[in-house]
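Peer 1: have a look at this prediction, sequence included:
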Amino acid sequence: MQTQKVINHIVNWLKDYANNAKVNGFIIGVSGGIDSAVVSTLAAKTGLKTLVLEMPIRQKADQVDRAQDHIDFLKANFPNVEGFTVDLTPVFESFEKVVDDYKEGAWSKNLALANTRSRFRMLTLYYYGQLNGLLVTGTGNKVEDFGIGFYTKYGDGGVDISPIADLYKTQIYEIAKELDILESIQKAAPTDGLWDADKTDEDQIGASYPELEWAMEQQKKGKTPEDFDGRPKEVLEIYLKFHNATQHKMNPIPICEIPEDLK
């Protein structure tokens, strides 16, 4: 990959999009992870107003530290960057208290609450984005957004633009290195940060990002699990399980079309 040229392309695309949309710049939620660190840095490089928010909800200390360190890094290097923390833990815990357990089952409840965390963050980004005339800027990568649907519908999937959604995770690491993103962020295990337990993305999915990228390429070639043995077969099965189950996230909302003779 021609890393510096890709960086320049994304920065110019962001700047052109914002100018054409007649907005002031961008707002990004930063988590201490690689994707949000790269996106916020690319946005900052446009020279347009860039607002970065850390929105902890019972967050692990190391995630909070990395997010804060990244905000400090951006502020030190880009005068157009502002950033602060909005602690959503009290909001989330208040919500936990008022909703009842209409459906029993610990897994269903925990998953619903995990997705609720992401949706509270989306609401917060749009609130501050509208106040400041900023585009909510997505941080999803190619495998997450179009491969396995590893994001929350109307949570971190609720954005105005997606600058890195055509890049694999491994390519984003290349960009992070070129941008001199903090080493602690580059080395951190990817996690969505939506659980009280310390779960990495690989723990949840059952495969690493390089493996999933391989599987996505095999699917494009029309390969099936039956074409492989051992771990490759298992990885492609994992990828397809997620891919098939999350089509409702990737496809447009189904519309019931009414026949003209019934209108």
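Peer 2: Here it is on my side, so go on. Numbers count the residues shown, from 1 in each chain.

Peer 1: contacts, neighbours, all on C-alpha from now
Peer 2: Will do.

Peer 1: buried residues in stretch 184-199?
Peer 2: Using 16 or more other C-alpha atoms under 10 Å as the test for burial, stretch 184-199 gives 184, 185, 186, 190, 191, 192, 193, 194, 195.

Peer 1: of those residues, which belong to helices?
Peer 2: Members of those lying in helices (criterion: DSSP state H): 184, 185, 186.

Peer 1: put this next to the previous one:
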Amino acid sequence: MTNSTSFHAEKINQHIVKWLLDYATNAKVKGFVVGISGGIDSALTSTLCAQTGLPTLCVEMPIHQAESHVSRANEHIHQLKERFPNVSKERADLTPVFESFKKQVSTTSDEKALHLSLANTRARLRMTTLYYFAGIHGLLVAGTGNKVEDFGVGFYTKYGDGGVDVSPIADLLKSEVRLLAKHLNVPKSILEAKPTDGLFGDDRSDEDQLGANYDELEWAMQEAEKGKTAADFSGREATVFSIYKRLNQMNQHKMNPIPVCLIPKGYK
């Protein structure tokens, strides 16, 4: 877990905002679009994008969303629009689209596989929606994944929330996301909310799905980078380290480039 005394929030803030502005300028696009979930990662990302002064479109995309998620998302967007005149909002209720999709595809008796596939479908419908808005307004899709999710345990949907143009907070650990979000006055309701991806239509948290909280996973990620193994730990530490290593290994397909079958010389 990051020590707040050694975390230079304002320097990091300015660095990310400049990086976003430079990237958008070089790409000759107008600004950014961000999917707003009511969680801290999307709140921080949209705040950083808004600080560039470029058009920043915040999109709410409920699919059978819990009311608490919706209210936090709206609170954040309202606050951001008051602070930054370049921020605008769109709402795309994807619940009917999701229900229509389910009627058009076959099902399975494997309930676990079905629920996971439908959860990933929600994320991919949202990605499609963000790219729709990006296309018609000339914007970049800004990703909301943090370092532990994107490069540690692979806790995102391939071609869903993993389908983005830029990743401004992907080098920040979750504890660093919290520190920077607090520095930038993200609403208290979001800062204190239990992390959840909201993809299953219930109140399960990220910790419920992962088996460990983000502070534990950050610790495991840092220990793994030192070359440690599960044998170096005992008790809860050994359990958490094993969870991290298992998720990191099984989700490498998300983190690595798409495998390409190279044709030997002389075959073509």
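Peer 2: Arrived safely. Since we're looking at a predicted model, the values are computed, not measured.

Peer 1: just curious, which of the buried residues of stretch 184-199 of the first structure is nearest to residue 44 of the first structure?
Peer 2: residue 185 (17.5 Å; C-alpha to C-alpha).

Peer 1: residues in contact with that closest one?
Peer 2: Counting by C-alpha atoms under 8 Å, 6 or more residues apart in numbering, residue 185 of the first structure touches 32, 33, 34, 37, 66.

Peer 1: go again using 10 Å as the cut-off
Peer 2: Neighbouring residues of residue 185 of the first structure by C-alpha atoms under 10 Å, 6 or more residues apart in numbering: 31, 32, 33, 34, 35, 37, 63, 66, 67, 69, 70, 176.

Peer 1: alignment lookup: residue 8 of the second structure to the first structure.
Peer 2: Residue correspondence to the first structure (TM-score structural alignment): residue 8 of the second structure is matched to residue 2.

Peer 1: looking at the second structure, which helix is longest?
Peer 2: Ranked by residue count, the top helix of the second structure under DSSP H comes out as helix 111-137.

Peer 1: just give me how far that helix sits from the chain centre.
Peer 2: Averaged C-alpha coordinates place helix 111-137 of the second structure at 13 Å from its chain's average position (C-alpha atoms, centre = their mean, to the nearest Å).

Peer 1: turn the buried residues of stretch 184-199 of the first structure into JSON lines, columns for distance to residue 241 of the first structure.
Peer 2: Listed next are those as JSON lines, based on distance: C-alpha to C-alpha, whole Å:
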{"residue": "184", "distance to residue 241 of the first structure": "32"}
{"residue": "185", "distance to residue 241 of the first structure": "29"}
{"residue": "186", "distance to residue 241 of the first structure": "29"}
{"residue": "190", "distance to residue 241 of the first structure": "20"}
{"residue": "191", "distance to residue 241 of the first structure": "20"}
{"residue": "192", "distance to residue 241 of the first structure": "19"}
{"residue": "193", "distance to residue 241 of the first structure": "22"}
{"residue": "194", "distance to residue 241 of the first structure": "21"}
{"residue": "195", "distance to residue 241 of the first structure": "22"}
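
Peer 1: ok, so of the residues you listed, who is nearest residue 231 of the first structure?
Peer 2: For those, the nearest to residue 231 of the first structure is residue 190 (21.2 Å; C-alpha to C-alpha).

Peer 1: what lines up with the closest one in the second structure?
Peer 2: Residue 190 of the first structure maps onto residue 195 in the second structure, by TM-score structural alignment.

Peer 1: residues contacting its match?
Peer 2: Counted by C-alpha under 10 Å, 6+ apart, residue 195 of the second structure has contacts 38, 39, 40, 41, 204, 205, 206, 207, 208, 213, 214.

Peer 1: just residue 176 of the first structure next, same as before
Peer 2: Counting by C-alpha under 10 Å, 6+ apart, residue 176 of the first structure has contacts 3, 7, 34-35, 37-39, 41-42, 170, 182-183, 185-186.

Peer 1: what lines up with it in the second structure?
Peer 2: So, by TM-score structural alignment, residue 176 of the first structure is matched to residue 181.

Peer 1: hey, where'd the strands end up in the second structure?
Peer 2: Using DSSP state E, the strands of the second structure run over 31-35, 56-60, 87-91, 139-141.

Peer 1: nearest to residue 244 of the second structure, out of those strands?
Peer 2: strand 31-35 (27.1 Å).

Peer 1: residues in the first structure aligned with that closest one?
Peer 2: Using TM-score structural alignment, strand 31-35 of the second structure pairs with 25-29 in the first structure.

Peer 1: find the nearest non-adjacent residue to residue 88 of the second structure, please.
Peer 2: Excluding the flanking residues, the one nearest residue 88 of the second structure by C-alpha to C-alpha, 6 or more residues apart in numbering is residue 57, at 5.0 Å.

Peer 1: between the two ends of stretch 192-212 of the second structure, what distance do you get?
Peer 2: 18 Å (C-alpha to C-alpha, to the nearest Å).

Peer 1: how far does that stretch sit from the chain's center?
Peer 2: Worked out by C-alpha atoms, centre = their mean, stretch 192-212 of the second structure lies 13 Å from the chain centre.

Peer 1: go on, stretch 214-230 of the first structure?
Peer 2: 25 Å.

Peer 1: and the helices in the stretch 151-263 of the first structure?
Peer 2: 169-179, 183-187, 201-205, 209-220, 230-245, 247-250 (DSSP state H, counting those that start in this stretch).

Peer 1: and the gap between residue 206 of the first structure and residue 237 of the first structure?
Peer 2: 11 Å.

Peer 1: contacts only, for residue 78 of the second structure.
Peer 2: 72, 87, 88, 89.

Peer 1: what is the burial count for the second one?
Peer 2: Residue crowding around residue 87 of the second structure was assessed by other C-alpha atoms under 10 Å; the count is 24.

Peer 1: swap in residue 152 of the first structure?
Peer 2: 18.

Peer 1: residue 232 of the second structure now?
Peer 2: Neighbours around residue 232 of the second structure, by other C-alpha under 10 Å: 10.

Peer 1: what's the closest non-adjacent residue to it?
Peer 2: residue 238 (7.7 Å).

Peer 1: the aligned partner of that neighbour in the first structure: neighbouring residues, count only.
Peer 2: Alignment note (TM-score structural alignment): residue 238 of the second structure maps to residue 233 of the first structure. Summarising burial for residue 233 of the first structure: neighbours were counted as other C-alpha under 10 Å, giving 15.

Peer 1: hmm, residue 233 of the first structure is touching residue 225, no?
Peer 2: Yes: using C-alpha atoms under 10 Å, residue 233 of the first structure makes contact with residue 225 at a distance of 4.8 Å.
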